[in-house]
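Colleague: sequence? don't have it. structure:
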């Protein structure tokens, strides 16, 4: 089993000492486990103080262009978005950290800001506030880049001239131990499909651990080759390496495809008044990995053989590709936005769509279709199905008047489809109804599969 990657939509980031270059502007706080939580001010309902451990601090590398310093934030401390200086939780000026104007200054020294050991990030995607902060420093210089490194967008779009646009996605496979080729083509293909693109060329980087045999690497490459043939995608290059840096095979794909100019769809296209549609059930990929790779653990937890067998088979039927669903939906309605839930499940996908489009969302969580065996497996393991790896489902935003007809068309095509909510003005926030109670959609700090793997 590979270590979970820091996988993000449309960009694969590696967290390092200089991962957050330039100014620190995003308000951060910590929860009791020391993980980065959502910034204060992002949602009004998250403004309550966070319980803190006095010794816990977050160290962020700050590069002002002249010198590199460490900006340290005590646990429970926040940037107040509408307050022009850095304050502690009680509202008093923080005694051990510089105000924002000092952080922006090239003359801030390590002594001024203090020195602490940086806190470890949780496995999985980068927390959305941290990702937004990091990508905010990426320069936008090339006019040919129509969609670049932006939170919530699934792929990059480049205008290379001519009638078609080049669409590129990159994703690694680290959760799965088997069927790596199928996963690789599906998760990268999904990123292209939700942009309205067709996949054409794949580059694959294969990192295998020390001790890997020639037959093992040949079988892995044969699996990737077979998956490419099944998807009508040409494997055009990549890299292979045996390395001590991994403990099991990691395969990272870069998938290139094309889209006509009038078929391009962006996650940021969601509009207030749209209906939110979920095509497929959750959480297909997470359920398949749990049942296929961890059957013994599931048996010990009391999961039935029938649920284990059914869950493991979900990789083949219905599978985790959303290409057919995306094509059917685009044929049935004027789709404003599509997004495929991956790490962090549906809950994370809703945050990502709202973030990209700068809108609010209101969801009826009880209307979300969950695989029966997914529900039972999650209950046995103490996992949240709404935050479980959910490739195989498709989240879409479309005009509300067209939603009922789109649902009918999708069902007639043999696909599961439900209207689960609506897009609102950003001031409404991101909320869902649970058994009649209106509550904020929780921020997902890491996927439930990653949490399971750490405790297994």
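Modeller: Now that the structure is in, tell me what you want to look at. Note that this is a predicted model, so its numbers are computed, not measured.
Colleague: only C-alpha atoms for contact and neighbour calcs from this point on.
Modeller: Will do.
Colleague: which other helices and strands contact the helix or strand hosting residue 275?
Modeller: Using DSSP states H and E, residue 275 falls within strand 274-279. On a contact count with 3 or more C-alpha pairs under 8 Å, 6 or more residues apart in numbering; DSSP states H and E, strand 274-279 meets strand 394-399, strand 417-424.
Colleague: go ahead and list the helix or strand containing residue 308.
Modeller: helix 305-313.
Colleague: over to residue 186?
Modeller: Residue 186 is part of helix 180-193, with elements assigned from DSSP H and E.
Colleague: likewise for residue 347?
Modeller: helix 345-357.
Colleague: against that first model, consider the following:
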């Protein structure tokens, strides 16, 4: 089998299954959840009552966003992954490999914002490494690991969902696609849709976190008592995220397209950039597998806390496969997108001279 290495973005399932997964170092019995497709976090048994939960992601400085917003985004992308366990993030270990051109003053702005956001979320920065190195450039400037300690009977993992669980998502689809493109190409978007529209689209940036979504959701109960699994939609969008969670749990899925919330703002931006919003960057969207009897309670609780959500389908036995039903009742099989359309749309926009 030919296994392609992607030009941009994270690797797909075929690459992961054939290149990464077969070689994971030593086996240790205390590892309850290790590297697995669709799983956000590792889970390690500490003792009979507790587990340690870890996640890792890039540390980013994105010049077009500025240093403060880049720090906010980095903290919340890491914290969002960890929060899908249902346990609040507690500790951070950070490795900064900075580009030679960054100044002391610029990094101080970034670090101050990083510290403030960690402080708000209750995260202690406990270890790390910081340096400037030749060959490094923006936007990826290192890697970070966030860690929590939790009750062995209360944590969640993406592989805990079961057939019959309902799928609820928060906010909508292509949240990050909307927010990032509005920040990167403001002149083009304002020219096409006006200044009010641009301001609304740029406000999506602060929706990229699912920390609150996840920690509120588990208040209805966990595992057999309520929420069985959570996963944040990143590359591959809402459908990609649902697919990942279902595969991790050994399930199939049936999804209703017209139940997936999509804002008019997102719809217009995706049309302009020729992007399928259902499979494009959607940081800020939390995918929740929940027992059928807890769906209404979950949606109401999220709504009480200012978070919109919707039931969009259900999980099935794996043999069913993955199907999306259209408003007219027809259905078609869906697969994990090996490439998120955001990347090619971004490059095309740059080549066209959009600003």
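Modeller: In hand now; what should we look at? Everything numeric here is computed off the predicted structure, so don't read it as measured data.
Colleague: before we move on, back to that, let me know the angle separating the next helix-or-strand element following the helix holding residue 308 of structure 1 from strand 274-279.
Modeller: Remark: after helix 305-313 of structure 1, the chain's next helix or strand is helix 323-332, criterion DSSP H and E. Counting by axes from the mean of the first three to the mean of the last three C-alpha atoms, to 10 degrees, helix 323-332 of structure 1 points 140 degrees away from the direction of strand 274-279.
Colleague: buried residues in helix 323-332 of structure 1?
Modeller: Neighbour counts using 16 or more other C-alpha atoms under 10 Å place 323, 325, 326, 328, 329, 330, 332 of helix 323-332 of structure 1 among the buried residues.
Colleague: circling back: where in structure 2 does the helix holding residue 347 of structure 1 fall?
Modeller: Taken onto structure 2 by TM-score structural alignment, helix 345-357 of structure 1 occupies residues 237-249 there.
Colleague: returning to what we had before: what helices and strands are in contact with the helix or strand following the strand holding residue 275 of structure 1?
Modeller: Counting by DSSP H and E, the next helix or strand C-terminal to strand 274-279 of structure 1 is helix 284-293. Applying 3+ C-alpha pairs under 8 Å, 6+ apart, one finds that helix 284-293 of structure 1 contacts helix 305-313, helix 372-381.
Colleague: let's see that with 7 Å instead.
Modeller: helix 305-313 (3 or more C-alpha pairs under 7 Å, 6 or more residues apart in numbering; DSSP states H and E).
Colleague: so what does residue 168 of structure 1 match up with in structure 2?
Modeller: Counting by TM-score structural alignment, the partner of residue 168 of structure 1 is residue 54.
Colleague: neighbours around the aligned partner of residue 125 of structure 2 in structure 1, how many?
Modeller: Taking TM-score structural alignment, residue 125 of structure 2 has residue 235 as its aligned residue in structure 1. Residues within reach of residue 235 of structure 1, counting by other C-alpha atoms under 10 Å, total 17.
Colleague: next, the contact list for residue 235 of structure 1, please.
Modeller: Listed by C-alpha atoms under 7 Å, 6 or more residues apart in numbering, the contact set of residue 235 of structure 1 reads 201, 202, 203, 228.
Colleague: pretty sure it is in a strand, no?
Modeller: Yes. Assessed by DSSP: H, G, I helix; E, B strand; the rest coil, residue 235 of structure 1 belongs to a strand.
Colleague: distance of it relative to residue 166 of structure 1?
Modeller: Distance, residue 235 of structure 1 to residue 166 of structure 1, by C-alpha to C-alpha, to the nearest Å: 17 Å.
Colleague: likewise residue 226 of structure 1?
Modeller: Residue 226 of structure 1 is 24 Å from residue 166 of structure 1, by C-alpha to C-alpha.
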